[in-house]
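Student: A predicted structure for the sequence below; I have some questions about it.
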Amino acid sequence: MENRTPPFYFNLTMFVNIRHYRLVAFTFCVLLYSFIVSANLLLILVITQHRALHQPMYMFIALLSLNSLYGSTGFFPRFLMDLLADVHLIPYPACFIQIYVIYTYSCNDLTILSVMAYDRYVAVCHPLHYYRKITPKTVVVLSVLAWIFPALLVASVISASAQLSLCGNEIQKIFCANWNVIKLSCVSIDVINILGMIVTITTIFFPLSYVVYSYLRIFLVCWKQTAEFKGKVLQTCLPHLVSFIVHCVTGFCDIALSRFQLEEKNPLAAVILSLEFVVIPPVLNPLVYALNLPDIRRHKHKVSK
């Protein structure tokens, strides 16, 4: 009699490609997760403890680090358990919770980066009106919206996906992803495709477009200014720009992986690419901001002593 996986579970099939390296991968990922947690917590601690850093730009940086902790915690504990397990089954509810956390983490990053782009745009292009436009109330409102807006939109897509009748339970990935679940559907997915397109446009393309627009305006203002002015703008904008580019590249790799079925051609490359957007931004963000912003670097040394 053929054994069947209980329908209450999904089977994450991509772990078979790293079974020979799982102890090495587990050790490396534990160290990586420890670094992500400690580096982002340190950055948040530095910003919250020093009144000199209680400015909009630094508060948004702390929000970005908080989101990195949120996304990493939603991914790494389960991933580390699966690395050591012989069977990689995940219950339906846990799978959809993981999808929700990972997708909201990614969308939150983009909305926070777009809010930070607005902050830099006002600071560079309208410096005399900065403290009138970027008030403490504005910072709170923008921060809340940056979290709530993606949360509601992602919840709508995942709720629709959870209602689908599925004809299989195998997910070709090392974590649950919405598109991989949708591909298992036995019924039409036209409505979900339309809903997913709306969510993609509002949570990805709108923020991306605004960040590009903001930096075009900043570039035009800097074009006519002195070298000293350009240096100051570069010092504050470069970390944000690096974070934005890294998020775009890693996000594109994950989308390409889902659509072009790389796991069938090069499974190991598929595993590595699927990890990029949940690993690289949380690792890189605290390094970029701590090393490039002198105010954070100076106060970080005080906390570390």
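Tutor: Ah, there it is. Numbers count the residues shown, from 1 in each chain.
Student: contacts and neighbour counts: CA atoms only from here.
Tutor: OK.
Student: contacts for stretch 166-173?
Tutor: With contact meaning CA atoms under 8 Å, 6 or more residues apart in numbering, stretch 166-173 is reached by 5, 7, 9-15, 180-181, 184-187, 263, 271, 274.
Student: which SSE is the residue positioned nearest the centre of the chain in?
Tutor: With distances taken as CA atoms, centre = their mean, Ser106 lies nearest the centre of the chain, 3.1 Å away. Using DSSP states H and E, the element containing Ser106 is helix 92-125.
Student: Quick one: list the elements packing against that helix.
Tutor: strand 9-12, helix 56-84, helix 130-133, helix 136-162, helix 206-223, helix 227-260 (3 or more CA pairs under 8 Å, 6 or more residues apart in numbering; DSSP states H and E).
Student: gap between that helix and the chain center?
Tutor: The chain centroid and the centroid of helix 92-125 are separated by 6 Å under CA atoms, centre = their mean, to the nearest Å.
Student: That one vs helix 227-260, what angle?
Tutor: For helix 92-125 against helix 227-260, the angle by axes from the mean of the first three to the mean of the last three CA atoms, to 10 degrees is 160 degrees.
Student: Can you list the buried residues in helix 92-125?
Tutor: For helix 92-125, burial by neighbour count (16 or more other CA atoms under 10 Å) applies to 92, 95-125.
Student: for stretch 163-175, same thing?
Tutor: Leu164, Leu166, Asn169, Glu170, Ile171, Gln172, Lys173, Ile174, Phe175.
Student: Kindly provide the distance from Asp86 to Asn11.
Tutor: In this view, Asp86 and Asn11 are 12 Å apart by CA to CA, to the nearest Å.
Student: Lys173: what secondary structure?
Tutor: coil (DSSP: H, G, I helix; E, B strand; the rest coil).
Student: ok, now how distant is it from Ser165?
Tutor: Taken as CA to CA, the span from Lys173 to Ser165 is 20 Å.
Student: and what of Ala25?
Tutor: For Ala25, the distance to Ser165 - CA to CA - is 35 Å.
Student: Start and end of stretch 80-100, how far apart?
Tutor: 19 Å.
Student: just to revisit the earlier point, go through the contacts of stretch 166-173 and flag which are in strands.
Tutor: Secondary structure defined by DSSP state E assigns Tyr9, Phe10, Asn11, Leu12 of the contacts of stretch 166-173 to strands.
Student: Reformat these as a markdown table; add neighbour count and distance to Gly196.
Tutor: A markdown table is the format used below for the ones in strands among the contacts of stretch 166-173 (neighbours: other CA atoms under 10 Å; distance: CA to CA, whole Å):
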| residue | neighbour count | distance to Gly196 |
| --- | --- | --- |
| Tyr9 | 17 | 24 |
| Phe10 | 22 | 22 |
| Asn11 | 23 | 24 |
| Leu12 | 20 | 23 |
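Student: Is there a neighbour count for Leu128? I'd like the number.
Tutor: Leu128 has 11 neighbours, counted by other CA atoms under 10 Å.
Student: take the one below as the second:
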Amino acid sequence: MEKMGNSSETVSFVLAAYGNVGELKYLYFIIILIWYLSICVANTVLIVVIRVDRRLHEPMYILLCNLCVNEINASTSLYPLLLSQMFSDSHEVTLSWCFLQMCCLYTSASVELCSLAAMAYDRYISICHPFTYNVIMNTERVFLMILLVWVFSFLSFIFSYSFIFSLKFCGNIIHSVYCDHQLIIRLSCSVSIQSFISDISFAIVSFFIPFSLTLVSYLKILRVCRKTSKENKQKAVTTCTPQIISVSNLCVGCIFNLIDFRFVVSQVPDEVRIILPMYALIFQPMLTPFMYGFNLPKIRQSYQRFSVKEKINILVQI
């Protein structure tokens, strides 16, 4: 490993968690490739359905499109490197590539929670203030909200973790299948208080604040729904359930990540310890299109109309 004296030098790390899987690497490669392509296809289909059907050009579905784009971005940040390392003998990756992967993954995580917070706010305005909904949640404001979410998430990561480039490293073995900032910082010759402060600040700004806003929105929705008719309660449940499940699944993923990296769990098999931190990256990108695609009536109906039109066009051509 080259030691880094300044930010212009390059350091190579070894992703040691791949180990020697022998011929099983071909099976793992096929499974991971199919899962990655399935994520891309499922999210793209939902984006296309919303884009094609003008009846879905509403703030809620525009925000959902943004969420699907982020699912593809998060998956692309992980799986291509994962697939390429399957057939690598050295499993080496440079600091620059590690930092790029970390940037994409952590930005995506922040975008996910901020987008869910924006969607929760949209549902709050729709259910609790229906008469002013079109004024507050107009198209221009929604696109501005999406832009701010991405810029905010990117800058929060850069300001929190750009110091990694100035670190000097005394080791190069990362016991993971992807670049995790906690494991990289542990390889530095001296771990400063800056890393702890960065973790806390990024967690507060990118996780706790969006989660708190989401929670407040749903608590207000719940309070209003208790006083409305049964029909309105059912409508609120139908539109809010996918978001609640998404937030809950992300919380489970964060817990698994925390358990795996913050504590030593020697009783857990190595395979499980590798998969646990990637729980959210594995299941969340596929959960989003299926939860919204099958649970929201408008999208389900639009998809059915889209499928019928395609079948009719094929029959006409024949």
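Tutor: Right, received. Where do you want to start? These numbers were taken from a predicted model, which means no experiment stands behind them.
Student: and the helix holding Ser106 of structure 1, which stretch of structure 2?
Tutor: Helix 92-125 of structure 1 corresponds to residues 95-128 in structure 2, going by TM-score structural alignment.
Student: do stretch 168-186 of structure 1 as well
Tutor: By TM-score structural alignment, stretch 168-186 of structure 1 lines up with residues 171-189 in structure 2.
Student: From the chain's centroid, how far away is the matching stretch?
Tutor: 21 Å.
Student: Now do it: distance from first to last residue.
Tutor: One end of stretch 171-189 of structure 2 sits 8 Å from the other (CA to CA).
Student: So which of the helices and strands packed on helix 92-125 of structure 1 is nearest Ser34 of structure 1?
Tutor: helix 56-84 (10.1 Å; CA to CA).
Student: Report the buried residues of the closest one.
Tutor: 56-76, 79-80, 82-83.
Student: can you check stretch 135-142 of structure 2 too?
Tutor: Using 16+ other CA under 10 Å as the test for burial, stretch 135-142 of structure 2 gives Met137, Val142.
Student: Dump the helices and strands packed on helix 92-125 of structure 1 to TSV, plus distance to Leu195 of structure 1.
Tutor: Shown next, in TSV, are those (distance: least, CA to CA, whole Å):
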stretch	distance to Leu195 of structure 1
strand 9-12	24
helix 56-84	23
helix 130-133	34
helix 136-162	7
helix 206-223	16
helix 227-260	17
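Student: Ok, which of those comes nearest Val279 of structure 1?
Tutor: The nearest among these, by CA to CA, is helix 56-84 at 7.5 Å.
Student: Comparing the closest one with structure 2, how large is the average distance?
Tutor: Here the mean offset of helix 56-84 of structure 1 against structure 2 after fitting is 0.7 Å, by mean CA distance after the TM-score superposition for structure 1.
Student: Quote the end-to-end distance of stretch 179-195 of structure 2.
Tutor: For stretch 179-195 of structure 2, the separation between the terminal residues is 16 Å (CA to CA).
Student: List the buried residues in that stretch.
Tutor: Those buried within stretch 179-195 of structure 2 under the rule 16+ other CA under 10 Å are Cys179, Asp180, His181, Ile184, Ile185, Leu187, Ser188, Ser195.
Student: what does stretch 43-56 of structure 1 give?
Tutor: Leu43, Ile44, Val46, Ile47, Leu53, Pro56.
Student: in structure 2, what residues pair with that stretch?
Tutor: If you align by TM-score structural alignment, stretch 43-56 of structure 1 falls on residues 46-59 of structure 2.
Student: got a list of contacts for that stretch?
Tutor: So stretch 46-59 of structure 2 is in contact with 61-62, 65, 68-69, 122, 137-139, 142, 289, 293, 298-299, 302-303, 306, going by CA under 8 Å, 6+ apart.
Student: Over to stretch 66-79 of structure 2?
Tutor: By CA under 8 Å, 6+ apart, stretch 66-79 of structure 2 touches 32-33, 36, 39-40, 43-44, 46-47, 101, 104-105, 108-109, 111-112, 115-116, 146, 178, 281-282, 284-285, 288-289.
Student: try it again with 6 Å
Tutor: Cys40, Asn43, Gln101, Cys104, Leu105, Ser108, Pro285 (CA atoms under 6 Å, 6 or more residues apart in numbering).
Student: what do you get for stretch 226-233 of structure 2?
Tutor: Contacts of stretch 226-233 of structure 2 (CA under 6 Å, 6+ apart): Cys225.
Student: Tell me the mean distance between the helix or strand hosting Asn193 of structure 1 and structure 2 once they are aligned.
Tutor: For Asn193 of structure 1, the host element (DSSP H and E) is helix 190-200. By mean CA distance after the TM-score superposition for structure 1, the fitted helix 190-200 of structure 1 averages 1.5 Å away from its aligned residues in structure 2.
Student: so how far is stretch 167-183 of structure 2 from its chain's centroid?
Tutor: 22 Å.
Student: Average offset of stretch 152-161 of structure 2 relative to structure 1?
Tutor: Looks like 1.1 Å for stretch 152-161 of structure 2 (mean CA distance after the TM-score superposition for structure 1).
Student: so that stretch matches what in structure 1?
Tutor: With TM-score structural alignment as the criterion, stretch 152-161 of structure 2 aligns to 149-158.
Student: ok now the matching stretch, how far from the chain's centre?
Tutor: The answer for stretch 149-158 of structure 1 is 15 Å, by CA atoms, centre = their mean.
Student: just stretch 156-172 of structure 2 next, same as before
Tutor: 22 Å.
Student: Would you quantify the distance from Met291 of structure 2 to Cys240 of structure 2?
Tutor: Met291 of structure 2 is 11 Å from Cys240 of structure 2, by CA to CA.
Student: Over to Tyr133 of structure 2?
Tutor: From Tyr133 of structure 2 to Cys240 of structure 2 the distance is 16 Å (CA to CA).
Student: who's more crowded, the two?
Tutor: More neighbours surround Cys240 than the other of Tyr133 of structure 2 and Cys240, with 20 against 17 (other CA under 10 Å).
Student: ok, the buried residues of stretch 179-195 of structure 2 vs Asn313 of structure 2, which is closest?
Tutor: Distances from Asn313 of structure 2 to the buried residues of stretch 179-195 of structure 2, taken by CA to CA, are shortest for Cys179, at 46.7 Å.
Student: The closest one: what's it in contact with?
Tutor: Cys98.
Student: Does it belong to a helix, a strand or coil?
Tutor: Per three-state DSSP, Cys179 of structure 2 ends up coil.
Student: Return the distance of it relative to Glu112 of structure 2.
Tutor: Distance from Cys179 of structure 2 to Glu112 of structure 2, by CA to CA: 19 Å.
Student: Greatest separation within the contacts of stretch 66-79 of structure 2: which pair is it?
Tutor: Taking CA to CA as the measure, the contacts of stretch 66-79 of structure 2 span a maximum distance of 20.8 Å, between Asn43 and Gln101.
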